[in-house]
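Engineer: The sequence and its predicted three-dimensional model are supplied below.
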Amino acid sequence: MRREALSEKAEEMAHFVVVAGEPSGDVLGAKLISDLKRINPNHQFSGIAGPLMIAEGCDPWFNISDLSVMGLIEVVKHLPRILGIRKTVIEKVKSLEPDAYIGIDYPEFNLSIERALKKRKIKTIQMVCPSFWAWREARANKFESAIDLMLCLFPFEPRLLEKKNVKAEFIGHPLADEIEIEERNKSVSNNELLNIALLPGSRRKEIEYHLEVMLDAALIIQEKLSSTSKECIFSIPTRFKEMDDWIRSYGKFDKLNISILKDTSECLPNSDLVITKSGTSTLESALYKKKTIVVYKMSPTSFFLLTRLNLINVSYASLPNILLGYDFFKELIQNDFKADNISDEAIQLLEIDSDGYSDPLIKMHRDLQTPNEEGAAFAITRFLGLS
């Protein structure tokens, strides 16, 4: 953000209700609160918060852990509690009449609240646009009735939302600001030890679908590279303490040199090649300028419904390919997700000269950075007439 602008306090103090529903939203919310307080330290914040938002001064009506449920069965089981929280938040906001309600991601929950509040003329701001352009496009037709301002992480989203009569601003992607744009993929041509990152997913079901096939591919890669005197270490970032046990349970990967790490920030910067399931990790790998293979598998029923009912609106599974407009990263989806396919592509990528490989990713990185150093806080205060 512009230092000179941030050093000037806005004359008018505002009260913001900020609602996040998961840890990633807590990170975004904490940064937003910090930036808004730098504009005016007298601003007040309350809502649904995690530890990071609370540390920045948000008064928590509920904790994000109160909304933390995964899977259809668990959602149904906890639905009365979630609906109760939703009702309480709506009542509190109507009573307080804050300057704005800011929903951070968590669209199904936040949009329903925002729709109720907009009817009462309370300003509603949604930070992180739902991926309507990727699937369930009809959702966007309901945004106008719920949202006064959409804050977008991708530069193409405001143009699409304009067609839906939704005011929107591109605020930059936090990963693009966090990761150094100069970061380039290291040449592996002279490395005796290759670091290959395996990212099977952050959910148990994703790991169930991806981990074994990825490790099978790792065995093939290791065998093919053995004749070149190159050794491999396979790094797996995970939050699951059981990862070691899961790998041992397969009973066939003892020969692999596997390193279990806490998160992708420990893993990706030093990787020579990344094999990752589709998701935010593909964008993170692209911003680190890494040679990457994207994979994904789901249940046959889910895949059938998504494809036959035309619920998917994009040609690619990974964000970098969507942003670039072509298949820069190889995608191995569903029936193509096989160990042989992964290993063949991996060997080809490792043999490619790294010089020039990063150029499209560097341009994409620049396009995703916060425009003119003005992020969400500036967009919000400008929209509300506070600065």
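Structural biologist: Noted; the coordinates are in hand.
Engineer: When you work out contacts or count neighbours from here on, use the C-alpha atoms and nothing else.
Structural biologist: Noted.
Engineer: Looks like residue 125 contacts residue 151 (just checking).
Structural biologist: Yes - assessed by CA atoms under 8 Å, residue 125 is found in contact with residue 151 at 7.4 Å.
Engineer: what sits against the residue sitting nearest the centre point of the chain?
Structural biologist: With distances taken as CA atoms, centre = their mean, residue 280 lies nearest the centre of the chain, 4.1 Å away. Applying CA atoms under 8 Å, 6 or more residues apart in numbering, one finds that residue 280 lies in contact with residue 319.
Engineer: want to compare, so here's the second one:
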Amino acid sequence: MTLVYVVAGEASGDVLGARLIAALRARRPDLDFAGIGGPRMAEQGVPSLFDYRELALMGLLEVLPKIFRLKRLIADAVADVAKRRPAVLVTVDSPGFTLRVARPAKALGIPVVHYVAPQVWAWRPGRVVKLKEEVDRILCLLPFEPIFFELAGVPVTFVGHPVLESGADHGDAARFRAVHGLGAEERPVIVMPGSRRMEAQRLLPIFGGALRLVAQQLPGLRPVLPVAPIVAEAVRAAAADWPAAPILVEGNEAKHDAFAAVAESHGAGLIKSGTSSLEMAVAGIPHVVAYRLNPITAAIAKRLVKVPHASLVNLLAEREVVPERIQGPCNPESLAEALLRPMLDPAVAAAQRVGFGEALAKLRAPEGLPSEAAAIAVLGIVEERGGQ
């Protein structure tokens, strides 16, 4: 059988990898799959070479203590790919890990497709030159990315953003309220501190401080935290002294039900910078984007970042649709003020939703769902190399 090897390094990549595998299998039932991923890929019948949660690190200083273990995991992944000799290697996001597997695979003559363009357009633009040595094609999620990679001579396909098929706008608010016994007077807010342990540990105390301030003006406030299993315990511990007992939800269905309940209640979101902001836009939830790095990592990043906004919604809309609170401004007082505004002023919430529409309109692929467009691009490589 023709083997497709899929490598994902974190929860979001696991979801993308699973959707891609399903779309590929729908077109080519004869395909076989192997790789590195998490529970979503396992549901598609692809067990992981090792527990991908070991890769859930963020920031220069956070990586250093585990550098030798990470090198071992990379070596194990490279050895497995070399042994299996797949028709194509698909690396999904997490470039710090996945592209270190891609380079030696490509050197062996194995075609490599990287799904989710590395954000070298945002920082380290010179890094794009090396991508030609690591991948045969990049699948871009954002509409402004292809021209950047094309100019550098890297083959690229815009496949649309998978958030459009996430179901974030199809939750059941009544079910969420019933399951969690949420009273009519309670006003839920979404809190998303990220899927990496270091992110959650750094942001949760700040988010908790912001919620205490918000609760002084909105007594019925009830925080709702969609959590990945890898950070669930850290979240429970950090939220133990919050002003209202937080509701923790796991899994996409429960998360999307929470989104629906927040939207219906005219709530808002306190969101870590990243794809979560796009989920909020799809669900129609006004929000504030926040992030704080280790000071040394932040100082390095400040010298390298080349874009005017941290939020993908703002980048796509080319203006500040949602407020951003990064580094110093990521503090309880500033976050509380930004979170309260759309909850207290319907005009502010409505203005954000107009901006959401502008941003999301740019994320649609020329045809089909994003996962289907990605599958077509991957199959093009397979068939080009004789994997009929």
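Structural biologist: Looks like it came in fine. Computed from a predicted model, the values in this text were never measured in an experiment.
Engineer: Report the TM-score for the pair.
Structural biologist: The TM-score (TM-score structural alignment, normalised by the length of structure 1) is 0.81; 354 aligned residues with a CA RMSD of 2.9 Å.
Engineer: ok so, going back, quick one: what's aligned to the residue nearest to the centre of structure 1 in structure 2?
Structural biologist: Under the alignment (TM-score structural alignment), residue 280 of structure 1 maps onto residue 275 of structure 2.
Engineer: Please enumerate the helices of the stretch 1-150 of structure 2.
Structural biologist: 11-27, 39-43, 60-63, 67-84, 95-107, 128-131, 145-151 (DSSP state H, counting those that start in this stretch).
Engineer: ok, now the stretch 151-300 of structure 1?
Structural biologist: 157-162, 174-178, 204-225, 243-250, 264-267, 280-287, 300-308.
Engineer: just to revisit the earlier point, roughly how far does the match of residue 280 of structure 1 sit from residue 287 of structure 2?
Structural biologist: As judged by CA to CA, to the nearest Å, residue 275 of structure 2 and residue 287 of structure 2 stand 13 Å apart.
Engineer: Please list all residues in contact with residue 121 of structure 2.
Structural biologist: Going by CA under 8 Å, 6+ apart, residue 121 of structure 2 touches 145, 148, 306-307.
Engineer: meant to ask about residue 332 of structure 2
Structural biologist: Contacts of residue 332 of structure 2 by CA under 8 Å, 6+ apart are 206-211, 213.
Engineer: 6 Å - rerun?
Structural biologist: Listed by CA atoms under 6 Å, 6 or more residues apart in numbering, the contact set of residue 332 of structure 2 reads 206, 209-210.
Engineer: Take those and write them to CSV, including neighbour count and distance to residue 270 of structure 2.
Structural biologist: Output for the contacts of residue 332 of structure 2, formatted as CSV (neighbours: other CA atoms under 10 Å; distance: CA to CA, whole Å):
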residue, neighbour count, distance to residue 270 of structure 2
206, 19, 11
209, 17, 12
210, 23, 9
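Engineer: tell me how far the ends of stretch 158-167 of structure 1 are from each other?
Structural biologist: Stretch 158-167 of structure 1 has an end-to-end distance of 8 Å (criterion: CA to CA).
Engineer: Next, the buried residues of that stretch.
Structural biologist: Buried residues in stretch 158-167 of structure 1, counted by 16 or more other CA atoms under 10 Å: 158, 161, 166-167.
Engineer: Same check on stretch 55-71 of structure 1?
Structural biologist: 56-64, 66-67, 69.
Engineer: Can you get me the start-to-end distance on it?
Structural biologist: Terminal residues of stretch 55-71 of structure 1 lie 29 Å apart, using CA to CA.
Engineer: for stretch 161-175 of structure 1, same thing?
Structural biologist: Stretch 161-175 of structure 1 end-to-end distance (CA to CA) = 23 Å.
Engineer: Run the chain-centre distance for that stretch.
Structural biologist: Averaging C-alpha positions (CA atoms, centre = their mean, to the nearest Å) puts stretch 161-175 of structure 1 16 Å from its chain's average.
Engineer: what's the matching range in structure 2 for it?
Structural biologist: Going by TM-score structural alignment: stretch 161-175 of structure 1 matches residues 149-163.
Engineer: what's the closest non-adjacent residue to residue 206 of structure 2?
Structural biologist: Spatial nearest neighbour of residue 206 of structure 2, excluding adjacent residues (CA to CA, 6 or more residues apart in numbering): residue 332 at 5.6 Å.
Engineer: Tell me the counterpart of that neighbour in structure 1.
Structural biologist: Correspondence of residue 332 of structure 2 to structure 1, assessed by TM-score structural alignment: residue 339.
Engineer: where's the equivalent of residue 367 of structure 1 over in structure 2 relative to residue 326 of structure 2, distance?
Structural biologist: Matched by TM-score structural alignment, residue 367 of structure 1 corresponds to residue 362 in structure 2. According to CA to CA, residue 362 of structure 2 stands 25 Å off from residue 326 of structure 2.
Engineer: Same check on residue 187 of structure 2?
Structural biologist: As defined by CA to CA, residue 187 of structure 2 lies at a distance of 26 Å from residue 326 of structure 2.
Engineer: So for the two, which sits in the more crowded spot?
Structural biologist: Higher neighbour count among residue 187 of structure 2 and residue 326: residue 187, with 21 against 17, using other CA atoms under 10 Å.
Engineer: ok, the aligned partner of that one in structure 1 - contacts?
Structural biologist: In structure 1, the residue paired with residue 187 of structure 2 is residue 194, using TM-score structural alignment. Going by CA under 6 Å, 6+ apart, residue 194 of structure 1 touches residue 232.
Engineer: Understood, closing this out.
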